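> Here is a sequence together with a model predicted from it:
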Amino acid sequence: MWDEFTLPIVQCSSLSKLFEQLEDVLIVSFDIWVFSFAEKYVIEFYHEGDITIGIIDE
């Protein structure tokens, strides 16, 4: 999910696939969020270089 609402949300099959193309993903937008509701985590890539990982608690 991108910080720009006009961009489509992209789905990938695994986190490893995302990391294989991470540079291409990060170049699209300044801030992105990666969600996995199945594995219950969220990762935020912030434009200043910070990466935050959170656990989804239902």
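Structure's in. What do you need? From a predicted model like this one, the values you see are computed outputs, not experimental measurements.
> CA only for contacts and neighbour counts going forward, please
Will do.
> Which positions in the host helix or strand of residue 35 come out as buried?
Taking DSSP states H and E as the definition, residue 35 sits inside strand 32-36. Buried residues in strand 32-36, counting neighbours by 16 or more other CA atoms under 10 Å, are found at 32-35.
> following it, which helix or strand comes up?
Downstream of strand 32-36, the first helix or strand assigned by DSSP H and E is strand 41-45.
> Second structure for comparison follows:
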Amino acid sequence: MFDFDQYLGFLAFLTILTLGFWLMIFLLTFVIPYWIGGALIERLKEMREEKKAKRQNS
């Protein structure tokens, strides 16, 4: 059915496909939400500091 080199190519294709699939799952479930959450927290801190500075100047 397959020659040995075709079999190795097919295994390499499946390995790369599987690695890409799990990388996308990891990025979508952990990295991107962590990045967005961190950006929101930093923005809230900046907004609090702006309010605090505005109150002190008034």
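Good, I have the coordinates. Treat the numbers as computed from the prediction; the structure is a model and nothing was measured.
> Tell me how they score on TM after superposing.
Once superposed, chain against chain, the TM-score is 0.21 (TM-score structural alignment, normalised by the length of the first structure); 18 aligned residues with a CA RMSD of 2.5 Å.
> about what we covered before: turn the buried residues of strand 32-36 of the first structure into a markdown table, columns for distance to residue 43 of the first structure.
Formatted as a markdown table, these follow (distance: CA to CA, whole Å):
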| residue | distance to residue 43 of the first structure |
| --- | --- |
| 32 | 8 |
| 33 | 6 |
| 34 | 5 |
| 35 | 7 |
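> Quick one: work out the angle between the strand holding residue 35 of the first structure and strand 41-45.
Strand 32-36 of the first structure runs at 170 degrees relative to strand 41-45, counting by axes from the mean of the first three to the mean of the last three CA atoms, to 10 degrees.
> helices or strands next to strand 32-36 of the first structure in the packing?
Contacts defined by 3 or more CA pairs under 8 Å, 6 or more residues apart in numbering; DSSP states H and E place strand 32-36 of the first structure against strand 41-45.
> Show the secondary-structure elements that the strand it packs on is packed against.
So strand 41-45 of the first structure, by 3+ CA pairs under 8 Å, 6+ apart, packs with strand 32-36, strand 51-55.
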